[in-house]
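**Student:** here are the coordinates; sequence isn't available:
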C-alpha cells in the first residue's frame, strides 16, 4: 500500500525533536508498504535549517521503502508572524509538490497546526485517497489557553478544526482526554482511535555507561535533576530554576535543562541573576544521544504551565523518561499524573511550587532503594502500553481499513 504521512515537525532520530512519525514510517516500510514522510527542512526545535549533509545522513539510514520528502518553510525564532508564515509556506509547498506526484492509497496528516492537514485533505481529493487526521494537540483551544485573544483567528481555526474532523475517515488521538473532547463535540466514538505516544524500546537497550556520560557532561559526583524537552512558555520551567535556588547551598545537586526554545534565554538570564552555579543548559540533543543522557540522571523532571487543557496531555518526554527507568518528579496533572502514580514511577508535586519540587527530589535522594522498583514498574508499563512497534501495528490496521462509511454530516 502507498502511504503518505504529513507532519510539519517530524524529524529523524539524528535530529532533535519528536520521531513518532519517522518511527511509524520506518515500521510501515519494513512491513512492505511504500511510505513518503513529508517534513520540513527547518527544524522547529533548534530554529535552524538542516544541512544537506544532515538530510542525506537521515535518508541513508532510512529503510528502502521510506522516502523523506523535505519541504522548505520560512525560518522563525519565536511565536510571531514569521512562525505563521512558516506554517503557510510549508503547507502551500506541500500542496504544490504533492499535486505532481502519483497519489497514495491513504494520507495521514498530523496537527497541531491545521494548515498542513488542510493541504493533505485537498491532496486526498486528487487521488482519490483516504484521508486520516491525527490530532496531537487541540487547536485553537491550546492557543487560547496560552493567551491568544484574536477572535477572528480563533473563529477561523475553529471552523478549520471542525472541517477536518468531519472530513476524515478516522481521527487518531494521543490521549484519552482528547478522545473524550472530540466525542463530546459530536464525533462518533468509532471514528476516534487512541494511539498514544511511546518509544522504540530498542533505542534504550544499548546505552553508554552512566559514568561515561556523567564525565562527558561534567556531572561527576552530583545528584542530577534533569529536564529534557522543549523550553517554551507552555513548559513552565521557572519552577525548576527556583527549585535550584532553594538547593543552591548544597553542592550535591545539579539541575540540567537539555533542550531549546523561546524561553531558554530568559531562564538562562534568571539563573545568572540568581548566581546559580548548580544549573546547566545543554541545548537540543538528538534521539541518538538522549537515551544515554537520561540514563545518566538521578531524577527526571516533567513540568507544564498551569493550564487546565494540559490535563489531557501525555507528553513525549514522559515515555522517554519511562524508558530509562529513572524516578520522575512531575507537576503535570491529569493523564500524566495518573500514569506516574498508578505505575509507581515517580511523585506528583504541586504546580508552580518549587518547595514541593525540592521535596520530591529529596525523597529519591534519601531513598536510593526505590530505584530498582521504579525501573521494573516503568518497563512493565512500556511493554504493555508504550511500545511503538505495537502502536505501529495498530496504525497499520487503521490505515489499511477500507472506507466503508461516509463522513458524518458537518454541524450546521
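**Tutor:** Perfect, I can see it now. Just so you know, these numbers come straight off a predicted model, no measurement behind them.

**Student:** for the rest of this, base every contact and every neighbour count on C-alpha atoms.
**Tutor:** Will do.

**Student:** grab the longest helix from the protein for me.
**Tutor:** helix 81-99 (DSSP state H).

**Student:** helix or strand next in line after that helix, which one?
**Tutor:** strand 106-110 (DSSP states H and E).

**Student:** below is structure B, check it against A:
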C-alpha cells in the first residue's frame, strides 16, 4: 500500500459545504489502495474562519495545522499565513518521514511547495504538484505598469520556477498552467492537465430537485454570472454593456448575478447610478444554482483583460447546464474550447460596446441554433469537465 500526503491550504473538509479537488482525491485514493493523509490549515480559506472541528471519521487521515487568519486573498496577512502553515508542514514532515512515499502538493502556496519539494529531494520521496493558480501572474492586476510589475514580482517568479523544477510529476487545472511549469522543469516526464470540473450527476440532481423553485417569465432572456465579485472579474463592463442594450430597448434581457465578494457593494452602487435593474442575488446553494443555470439562456465568463485565470470553475457549471457561454477570458485555451465545440461567443474583455454586440448576437440566434449550441455545451461538459471520469487521469498519473 502506497502512502501519500496531500498538502493544501485550501480545501473543503467532510463537514463543510462544497466539493474541493483535494477532498475528492483523498476519497478516491483511499479507495484505491492508498493510505492517504490530507494535510491542511485550521483556517478555512473559503469561509475565512478558524475551524472548530479537529476530529474526523473518514477512510483517510486529516491533519490540521495552525496558520493565522486573513480577510483578503491577495494580502500581506495571507503571505504570513502561508509562511506559518509552511513551517508547520516542515515540522510535520520531519516527524513523519518514515510514513510517506508520495507528496502531492497544491500550488500556488509557493513557500509550502518549495519546502515540500526540498523534503522530497532530501529523503527520496516522489513529489507531485497540482497547479491551481499562477503566482505571481495572478497578482499582476494590482500594478498596471508592466515594467514595474515585472521588477517587483521578479523574486516571486524565480521562487515559483524553483518550486516547479523540484516536481517529479506535474498536474494542472489547464494546459496553459502546465506549460508554464514545463518551461522550467525538464525532468518531469508524466504530466497532465485536468480541469477542476464538476460532478455532472450532482449537478443534474440539483437542477431537477430545485427546478420548480426557479420562476422565470418565458419572455425574458437571462444572462447569468456565477462566482466571486472581485479584482479579476469584469462585472463593471457587463453593467456598462447592459446599459447600452437597455437604451436600445431590449428590456426583456435580464442580468442575474449569483455570488459575493469584495466588489459587491461598489458594483451594486454603480449599477444603481446608471439607473439599471440588475439582480444581485448573492450566494446560492449548489443544487439550486444548477437549477438557476438551467433556466438561464447565457452564462458569462467575465474576466479582466490581464487576469491570469485560465479554465475556471464557473465555466464547467455553464457547460453542464448546456448554456451558450459568452467568454471574455483572454486565455487562448478557453477561447479554443468555445470555437472547437461551438459552445458560445468570445468577446473582447473590458470593451462594453463589443460585449453588448455579442449579447445581442446571442439573443438573436434562431431557436435551432440555440438548441445546437446547448447540445454542444453539454457534450463539452461530459467530455472535459466531468470529474467522475477526468479525475481518473490524475489517479493514473499518481500510480504511474
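**Tutor:** Sure thing, it's come through. Remember, predicted model here, so these are calculated numbers, not experimental data.

**Student:** if we can go back for a sec, now the longest helix of the first structure: buried residues?
**Tutor:** By 16 or more other CA atoms under 10 Å, the buried positions in helix 81-99 of the first structure come out as 83, 86, 87, 88, 89, 90, 91, 92, 93, 94, 95, 98.

**Student:** would you mind giving those residues as JSON lines with distance to residue 310 of the first structure added?
**Tutor:** Output for the buried residues of helix 81-99 of the first structure, formatted as JSON lines (distance: CA to CA, whole Å):
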{"residue": "83", "distance to residue 310 of the first structure": "22"}
{"residue": "86", "distance to residue 310 of the first structure": "25"}
{"residue": "87", "distance to residue 310 of the first structure": "23"}
{"residue": "88", "distance to residue 310 of the first structure": "26"}
{"residue": "89", "distance to residue 310 of the first structure": "29"}
{"residue": "90", "distance to residue 310 of the first structure": "27"}
{"residue": "91", "distance to residue 310 of the first structure": "27"}
{"residue": "92", "distance to residue 310 of the first structure": "30"}
{"residue": "93", "distance to residue 310 of the first structure": "32"}
{"residue": "94", "distance to residue 310 of the first structure": "30"}
{"residue": "95", "distance to residue 310 of the first structure": "32"}
{"residue": "98", "distance to residue 310 of the first structure": "34"}
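
**Student:** ok, so of those, who is nearest residue 146 of the first structure?
**Tutor:** Comparing these against residue 146 of the first structure with CA to CA places residue 83 closest, at 15.9 Å.

**Student:** counterpart of the closest one over in the second structure?
**Tutor:** Using TM-score structural alignment as the criterion, residue 83 of the first structure maps onto residue 78 of the second structure.

**Student:** give me every residue that touches that match.
**Tutor:** Residues near residue 78 of the second structure by CA atoms under 8 Å, 6 or more residues apart in numbering: 69, 70, 72.

**Student:** and if we set it to 7 Å?
**Tutor:** residue 70 (CA atoms under 7 Å, 6 or more residues apart in numbering).

**Student:** alignment lookup: residue 231 of the first structure to the second structure.
**Tutor:** Match for residue 231 of the first structure (TM-score structural alignment): residue 229.

**Student:** just give me the neighbour total for the closest residue in space to residue 285 of the first structure that isn't next to it in sequence.
**Tutor:** Spatially, and ignoring its direct neighbours in sequence, residue 285 of the first structure is nearest to residue 16 (5.2 Å; CA to CA, 6 or more residues apart in numbering). Using other CA atoms under 10 Å, residue 16 of the first structure is surrounded by 25 other residues.

**Student:** distance check, residue 161 of the second structure against residue 330 of the second structure.
**Tutor:** Per CA to CA, to the nearest Å, residue 161 of the second structure is found 23 Å from residue 330 of the second structure.

**Student:** helices along the stretch 201-350 of the second structure, start to end?
**Tutor:** 235-247, 264-273, 286-295, 313-320, 332-341 (DSSP state H, counting those that start in this stretch).

**Student:** turn the ones you listed into TSV, columns for distance to residue 178 of the second structure.
**Tutor:** Formatted as TSV, the helices of the stretch 201-350 of the second structure follow (distance: least, CA to CA, whole Å):
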stretch	distance to residue 178 of the second structure
helix 235-247	28
helix 264-273	32
helix 286-295	29
helix 313-320	17
helix 332-341	12
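
**Student:** quick one: which of those is nearest residue 378 of the second structure?
**Tutor:** Across these, closest to residue 378 of the second structure is helix 313-320 (CA to CA), at 5.3 Å.

**Student:** average offset between the longest strand that the second structure contains and the first structure?
**Tutor:** Counting residues, the longest strand found in the second structure (DSSP state E) is strand 34-41. The superposed strand 34-41 of the second structure is, by mean CA distance after the TM-score superposition for the first structure, a mean 2.6 Å from where its aligned residues fall in the first structure.

**Student:** tell me what that strand is packed against?
**Tutor:** strand 2-7, helix 21-30, strand 61-65 (3 or more CA pairs under 7 Å, 6 or more residues apart in numbering; DSSP states H and E).

**Student:** residues contacting the residue nearest to residue 279 of the second structure when sequence neighbours are not counted?
**Tutor:** Computed as CA to CA, 6+ apart, the closest residue to residue 279 of the second structure that is not its neighbour in sequence is residue 256, at 4.9 Å. Residue 256 of the second structure makes contacts with 222, 223, 224, 225, 278, 279, 280, as judged by CA under 7 Å, 6+ apart.
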